[in-house]
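Colleague: Need a 3D model of the sequence below.
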Amino acid sequence: MISIRHGALAILSAAALLAVPAGASAHRQWLLPSATVLSGSDPWITVDAAVSNELFYFDHVPMRLDTMTVTAPDGSKGEIKNGTTGKYRSTFDVQLDKTGTYKIGTSSDGLMAAYKLNGEAKRWRGTAAELATAIPKEATEVKLTQSSRRVEVFATRGAPTKEVLKLTGQGLELDPVTHPNDLVASEPAVFKLVLDGKPAAGLEVVVVPGGNRYRAATGEMKLTTDAQGAVTIRWAGAGMYWLEATSRGGKSSVPNAERSTAYVTTLEVLPD
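Modeller: So this is what the prediction gives:
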């Protein structure tokens, strides 16, 4: 296996999670903001970032902060403050110094390969630029997977705005009909998923309320996007919810590679 720099390894650790079935008892990657709807003259939030077996409980590994970004309501680049990474979680602060909705998150895009060399099974992870020299010419049964993942949350100071909700047209993205910071327990929410800017029909969307460590049943909901890529979520009550959508297939930018994409967010549902 080739050597991968620390920064690239941090990115690829997220992509590796794409191989884990969402509905299984498995590691899940998440961001957890201390609040998502704020007011006042100088509001801040603290965000936990981790990968765990049980949602919002620190029991596995931290998410790295190397690629974490903040987008302010006007589209400008914000910053994470007081970032630190411990044994089980990373944590950082964001100052909401502008009115409107912020987007906080990270994305990854990498390659995974499985092949045989002299009859021995081998695996490799890296970037498209490294691919040409990473796998020996004598390798057989080469299988490539291009994996991308987007993990993000939203927080609003004052009235919700839509600038940060604009689509990039790349990968799997959330195109919310209901604003992600305007959720209440008694009202269903409608979200659309788009893949490369087009409606992602037939995707499985998993929604799980937090705190499942303390419940006999996880409360997990499995939904499927309709022809417009939309799902309607009826909340079980107020609280934090984890949402993941995954897609396999579609056109890869790497020849002969299968494609796997995922989108993850945490949503705060407020009481009536």
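Colleague: from here on, contacts and neighbour counts on C-alpha atoms
Modeller: Will do.
Colleague: which ones are touching S107?
Modeller: I11, T67, S148, R149, R150, V151 (CA atoms under 8 Å, 6 or more residues apart in numbering).
Colleague: From those, list the buried ones, please.
Modeller: I11, S148, R149, R150, V151 (16 or more other CA atoms under 10 Å).
Colleague: In helices only, show me these.
Modeller: Judged by DSSP state H, these include I11 as members of helices.
Colleague: Pretty sure A14 sits in a strand.
Modeller: No. Checked against DSSP: H, G, I helix; E, B strand; the rest coil, A14 lies outside a strand; its state is helix.
Colleague: possible to save the contacts of S107 as a markdown table with distance to V47?
Modeller: Converted to a markdown table, these look like this (distance: CA to CA, whole Å):
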| residue | distance to V47 |
| --- | --- |
| I11 | 19 |
| T67 | 15 |
| S148 | 22 |
| R149 | 19 |
| R150 | 16 |
| V151 | 13 |
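Colleague: this one next, for a side-by-side:
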Amino acid sequence: MLTRRRALLAGVGALGAAGVAGLLMPGTGGEAGPPAAPAPGPPARRPLRPSAYRLQPLAGYGPPAAAARTPVRSEPLLRMSGVGRTMVLTFDDGPDPRYTPDILRTLREYDVRAMFFVCGEMAAANRDLLAEMAEDGHVVGNHTWSHPLLTQLGRARIRDEMVRTSEIIEETCGERPLWFRAPYGAWNRAAFQLGAELDMEPLAWTVDTLDWTEPGTRTIVDRVEDGAGPGVVLLAHDAGGDRSQTVWALRDYLPHLLDAGYHITVPRRYQV
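Modeller: Predicted coordinates:
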């Protein structure tokens, strides 16, 4: 799976950069070995600075609007709006019993809610972790069944990938997902249309940790802290490869973000 993903990403990286240049930034997604110890970091930290990203809002904090048809968008939502220094943490490709439990424990320790975009085949094999996500108050999103490149699939196959995953989430968590993320950040018209038909909003990200490249715990932490800012949606992974660096990095940067005054939350759905 790792080899296949990296081969696909070589082409998709260019697609994601060029397809929405100047406005939106879709990104990337990646056999696992034993967890590795994090690389030691420097003793001193740089102070967090506001993010340079100033993109379109995806959500806010007003009262929910009356039920309405989910809009068909032409670009994924990238950031959230709201009062103060709010950020969203998102984790893709799981749940994975090797790494997801540690991530859930850390989030629980700091009373933080995050978003998990799950693959249906992983969710079906780990329903206990899927249920734990929902019980802890995290948002569970749809990341397709098998993590394919949607731009190479026909409409019927894309719909099947979405529907099967939504059904697993609903059966396990009690409600259907309201958010969808395309694998590799590769969106097309059919994905936007089918997502809206299934009442799901498309969510991308503002800051990519690139943790799937296994760059080292310190590098992941630095990318998070350098990119931190109001409205930022952070992309990390709890499956798809060796995610031990992601686990250790979360333990490092999460308390620092909270100490710096960031409110880590999840978006609320309503028409925007």
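Colleague: Any idea what the TM-score is?
Modeller: For this chain pair, the superposition-based TM-score is 0.28 by TM-score structural alignment, normalised by the length of structure 1; 136 aligned residues with a CA RMSD of 6.5 Å.
Colleague: on that earlier part again, just flag the most distant two among the contacts of S107 of structure 1.
Modeller: T67 and S148 (13.6 Å; CA to CA).
Colleague: who's in contact with the residue lying closest to F92 of structure 1 once chain neighbours are set aside?
Modeller: Nearest non-adjacent residue to F92 of structure 1, counting by CA to CA, 6 or more residues apart in numbering: G83, 4.2 Å away. G83 of structure 1 sits next to L65, S90, T91, F92, D93 when contact means CA under 8 Å, 6+ apart.
Colleague: number of nearby residues for the fourth one?
Modeller: Counted with other CA atoms under 10 Å, residues neighbouring F92 of structure 1 total 19.
Colleague: From what I see, it and I104 are in contact.
Modeller: No. Look at F92 of structure 1 against I104 with CA atoms under 8 Å: they stay out of range, at 10.9 Å.
Colleague: my read is A132 of structure 1 is in a helix, agree?
Modeller: Yes. Under three-state DSSP, A132 of structure 1 falls within a helix.
Colleague: and it, how many residues sit next to it?
Modeller: Other residues close to A132 of structure 1 by other CA under 10 Å number 10.
Colleague: Tell me the spacing between it and L111 of structure 1.
Modeller: Look at A132 of structure 1 and L111 of structure 1: by CA to CA, to the nearest Å, they are 12 Å apart.
Colleague: Repeat that for R248 of structure 1.
Modeller: 14 Å.
Colleague: higher neighbour count, these two?
Modeller: Between R248 of structure 1 and L111, counted using other CA under 10 Å, the more crowded position is L111 (24 against 15).
Colleague: Disregarding flanking residues, what is the spatial nearest neighbour of A113 of structure 1?
Modeller: Using CA to CA, 6+ apart, the closest residue to A113 of structure 1 is L144 (4.5 Å).
Colleague: what's that neighbour in contact with, if anything?
Modeller: Counting by CA under 8 Å, 6+ apart, L144 of structure 1 touches L111, M112, A113, A114, N256, A257, E258.
Colleague: In ChimeraX, how would I select the buried members of these?
Modeller: To isolate the buried ones among the contacts of L144 of structure 1 in ChimeraX, judged by 16+ other CA under 10 Å, type:
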select :111,112,113,114,257,258
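Colleague: Out of the contacts of L144 of structure 1, which sit inside strands?
Modeller: Those of the contacts of L144 of structure 1 mapping onto strands are L111, M112, A113, A114, A257, E258, per DSSP state E.
Colleague: what's the helix or strand for V205 of structure 1?
Modeller: Counting by DSSP states H and E, the element that carries V205 of structure 1 is strand 204-209.
Colleague: list the helices and strands that strand packs on?
Modeller: strand 221-224, strand 239-248 (3 or more CA pairs under 8 Å, 6 or more residues apart in numbering; DSSP states H and E).
Colleague: of the ones you listed, which approaches T266 of structure 1 most closely?
Modeller: strand 239-248 (4.6 Å).
Colleague: Tell me, how many residues neighbour G11 of structure 2?
Modeller: Using other CA under 10 Å, the number of residues around G11 of structure 2 comes to 10.
Colleague: ugh, wrong one, I meant D259 of structure 2
Modeller: 10.
Colleague: Just name whatever secondary elements the helix or strand where K122 of structure 1 lies is in contact with.
Modeller: Here K122 of structure 1, judged by DSSP H and E, is contained in strand 120-126. Under the contact criterion of 3+ CA pairs under 8 Å, 6+ apart, strand 120-126 of structure 1 touches helix 6-16, strand 100-117.
Colleague: which of the residues in it are buried?
Modeller: Buried residues in strand 120-126 of structure 1 (16+ other CA under 10 Å): W124, R125, G126.
Colleague: which ones are touching the last one?
Modeller: In this case it means G126 of structure 1. Each residue near G126 of structure 1 by CA under 8 Å, 6+ apart is listed here: I4, A8, L12, G110, L111, M112.
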